[in-house]
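what follows is a protein structure lacking sequence information:
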């Protein structure tokens, strides 16, 4: 019987099969990033849709940044999962999250925009 093709081949064609507990933990981290992405996207849409008495220009800017942060979180989910799975398969050190700093800057920017938007309403 032929071995099943696993996706993505760039990950599963390398190294040895790691302990399933580590792969499952990596998958849970991926899903946590996806949940975060969904929450950020929903927050951006809700902020603009509900208004909430925030200055319209600042509200729109904060909404766009939240949506961008949601998109970046989804990329972090995929990038983090693939890089970590490869590291596990190669028995090499685990990688850092490359989108952590940009996401932090985006979310601080959103907080400042919302705060200024509330003050200037």
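The structure has been received and is ready for your questions. The structure presented is a predicted model; accordingly, all values stated were derived computationally and were not measured.

rest of the way, CA atoms for contacts and neighbours
Noted.

with adjacent residues omitted, what lies nearest to the most centrally placed residue in the chain?
What sits nearest the mean C-alpha location of the chain, by Cα atoms, centre = their mean, is residue 73, with 1.7 Å. In this structure, residue 73 finds its nearest non-sequential neighbour in residue 37, 5.0 Å apart by Cα to Cα, 6 or more residues apart in numbering.

this is the comparison structure:
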């Protein structure tokens, strides 16, 4: 991308995206769609955390209910932040023709789902 005066790119866009050349719009839009998918998942986790705390008083003990809600809320928050970082890292990689970075949020989401599953299994077996 060239600035209005024909020189190198300047401004917030160049600082955030790290310069480079404008990638094919299809790749940028695909990156954006993936970001939005992670955000939808994050919102679902946040809603799940609120729902667990608000609607499961008769199902789970207070400690289990709070633990599940907190894990869901923290996971949703980390996923939203991780989605932005992933979007930015991929956009920068596309602009500099570098290999795409490994997805760090996918293992985080898997680990969070495993923790929630273990807590639920223990609660069901003890209940």
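Looks like it arrived, so ask away. Treat the numbers as computed from the prediction; the structure is a model and nothing was measured.

returning to that earlier point: residue in structure 2 paired with the residue nearest to the centre of structure 1?
Counting by TM-score structural alignment, residue 73 of structure 1 lines up with residue 79 in structure 2.

what strand or helix carries that match?
Per DSSP states H and E: residue 79 of structure 2 is located in helix 62-95.

how close does that helix sit to structure 1?
On superposition with structure 1, the mean distance recorded for helix 62-95 of structure 2 (mean Cα distance after the TM-score superposition for structure 1) is 0.7 Å.

what's residue 103 of structure 1 aligned with over in structure 2?
Using TM-score structural alignment, residue 103 of structure 1 pairs with residue 109 in structure 2.

before we move on, what about residue 14 of structure 1?
Using TM-score structural alignment, residue 14 of structure 1 sits opposite residue 19 in structure 2.

re earlier: ok, now how distant is the match of residue 103 of structure 1 from residue 26 of structure 2?
Residue 109 of structure 2 sits 27 Å away from residue 26 of structure 2, going by Cα to Cα, to the nearest Å.

and if you look at residue 49 of structure 2?
Residue 49 of structure 2 is 35 Å from residue 26 of structure 2, by Cα to Cα.

those two: which has the busier surroundings?
Remark: of residue 49 of structure 2 and residue 26, residue 49 carries more neighbours, 23 against 9, as counted by other Cα atoms under 10 Å.
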